[in-house]
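Colleague: Below: sequence and its predicted model.
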Amino acid sequence: MYAAHSPATAFFTHYTTSLCQPKLKIPAAFVVNFGARGGERCSMERRGEVTTWEVRIAEANGEFFFEEGWINFVEDNNIEERDVLIFSYVEPARVFVQIFGTNRCAKRIRNTPGYPSEIQKRLSRKNPTNNAL
């Protein structure tokens, strides 16, 4: 039997700008396992990719959100309306994210126009010593 607030190791959401921008709410059951704390950063990764996105976790009224850095993740991964995102717990403050398009197939970061040059430019501006993708 599933308890409403038992720890969860994964969650999904349908991406819509009205619900997912400028931040994304993290379900309470996932927060229990994830060990999230407001103000901390977490690492978001895509399986098979070398790029990692640092996203700040925000807390408001007992709820947790992916906030600062979240929009960079959305833009860099060409996430669009109605895409499905699956977040899987790896270890504290580290999640893998799978992205499925409206065609129900997994999206690859390399489908993003300008990959890797646009992502590399943005990352280089933030951290001039970051030259690896």
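Modeller: Thanks, I have the structure now.
Colleague: switch to C-alpha atoms for all contacts and neighbour counts from now on
Modeller: OK.
Colleague: SS state for the residue nearest the centre of the chain?
Modeller: For the chain, the residue nearest the mean C-alpha position is residue 44 (5.2 Å; Cα atoms, centre = their mean). Secondary structure for residue 44, judged by DSSP: H, G, I helix; E, B strand; the rest coil, is strand.
Colleague: this is the comparison structure:
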Amino acid sequence: MNFKYADEASFYKILSSDSEDNLTLPPAFAEKYLEKDNNKRGTVVLKTKSAVEWSVKYFKIKDEYYFMDGWVKFMKDNRLQMGDLLVFSLLSPPPNSIFQVVFYAPNGCVKHQICSSDVPYKEQRSKKGSLESAKSFKSDKPFYSVTMKLSYLGEWGLYVPIRFLKRYLLSNDEMSVNCVLEVSDGRKWGPIKCRDYKTCGKLYGPNWKKFREDNQLGVGDVCVLELMNEMKKVLKVTIFGGC
């Protein structure tokens, strides 16, 4: 089999909420290029054009192949979001499989790919703390924390616990309210619509999208939302870089 041209062995996937913990591979591709001697697991390398590499394990469960261990880290490091389209091109065959991955945003444009110059950014984020720091967060004001999932980075918006929503944000029979998000340096984003969906609330809309883009939120980051002004519905967001 000739692997000189990656286009001969490639596939694409559009990220959805089903991709948060693992990525399902096209059966025809997996059977042709990954299934060898009835292997049910293996390791591949995912690399971008900037030459940064991630090791990801794949598993066969029943009749499906999945990228699993290492997949979440790959998504987080590359700040992938729901609706992004990923093109995987196989550069070398098993047992040392290497894929080159190119990302496209929902608008059809190629997305920025992580490179070595991004490392200081990650180190800067880590100074704010980790998941353990988020768990130890304390305040005299009402607050809640949420770990970023792929779905929260898409059109569905950010999760709000129903008890927090009804006690501090909504009045009487209101179903929605406009909120403002701020960060420690004083920057603000709003209005951001917050709506009651019976089992939980969601912060969503174009200003939520701008907030997550301006603050470069990614899968695994932890956000602590602290109610600073109940009348004006101002929530201060402290961001802890995920591990």
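Modeller: Happy to help now that I have it. None of these values were measured; they are calculated from a predicted model.
Colleague: Overlay them and tell me the TM-score.
Modeller: The TM-score (TM-score structural alignment, normalised by the length of structure 1) is 0.73; 110 aligned residues with a Cα RMSD of 2.4 Å.
Colleague: Aligned against structure 2, show me the partner of the residue nearest to the centre of structure 1.
Modeller: Aligned counterpart of residue 44 of structure 1 in structure 2: residue 46 (TM-score structural alignment).
Colleague: my guess is that match meets residue 55, correct?
Modeller: Yes - contact criterion Cα atoms under 8 Å: residue 46 of structure 2 and residue 55 qualify, at 6.4 Å.
Colleague: Skipping its backbone neighbours, what lies nearest residue 59 of structure 2 in space?
Modeller: The shortest distance from residue 59 of structure 2 to any non-neighbouring residue, by Cα to Cα, 6 or more residues apart in numbering, is to residue 41 (4.3 Å).
Colleague: Run through the helices of structure 1 in chain order.
Modeller: Using DSSP state H, the helices of structure 1 run over 17-20, 28-34, 70-76, 117-126.
Colleague: Tell me which of those helices sits nearest to residue 50 of structure 1.
Modeller: helix 117-126 (11.8 Å; Cα to Cα).
Colleague: if we can go back for a sec, put together a markdown table for the helices of structure 1, with mean neighbour count and distance to residue 90 of structure 1 on each row.
Modeller: Converted to a markdown table, these look like this (neighbours: other Cα atoms under 10 Å; distance: least, Cα to Cα, whole Å):
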| stretch | mean neighbour count | distance to residue 90 of structure 1 |
| --- | --- | --- |
| helix 17-20 | 13 | 22 |
| helix 28-34 | 18 | 9 |
| helix 70-76 | 17 | 18 |
| helix 117-126 | 14 | 24 |
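Colleague: Who are the contact partners of the residue nearest to residue 59 of structure 2?
Modeller: Residues near residue 41 of structure 2 by Cα atoms under 8 Å, 6 or more residues apart in numbering: 57-60.
Colleague: Among the residues you listed, name the ones in strands.
Modeller: Of the contacts of residue 41 of structure 2, the ones assigned to strands by DSSP state E are 57-60.
Colleague: Name the nearest of those residues relative to residue 144 of structure 2.
Modeller: residue 57 (33.6 Å).
Colleague: Give the full set of residues in contact with the nearest residue to the closest one once chain neighbours are set aside.
Modeller: Ranked by Cα to Cα, 6+ apart and with sequence neighbours excluded, the top spatial neighbour of residue 57 of structure 2 is residue 43, at 4.3 Å. Contact partners of residue 43 of structure 2, counting by Cα under 8 Å, 6+ apart, are 55-58, 96-97.
Colleague: measure residue 43 of structure 2 to residue 32 of structure 2 for me?
Modeller: 16 Å (Cα to Cα, to the nearest Å).
Colleague: for residue 118 of structure 2, same thing?
Modeller: Residue 118 of structure 2 sits 36 Å away from residue 32 of structure 2, taking Cα to Cα as the criterion.
Colleague: Go through the ones in strands among the contacts of residue 41 of structure 2 and single out the one with the most neighbours.
Modeller: Among those, residue 58 has the most neighbours (other Cα atoms under 10 Å), with 22 neighbours.
Colleague: what number of residues lie near the residue nearest to that one when sequence neighbours are not counted?
Modeller: Excluding the flanking residues, the one nearest residue 58 of structure 2 by Cα to Cα, 6+ apart is residue 67, at 4.4 Å. Look at residue 67 of structure 2: counted by other Cα under 10 Å, it has 22 neighbours.
Colleague: circling back to that earlier point, let me know the closest of the contacts of residue 43 of structure 2 to residue 18 of structure 2.
Modeller: For the contacts of residue 43 of structure 2, the nearest to residue 18 of structure 2 is residue 58 (15.9 Å; Cα to Cα).
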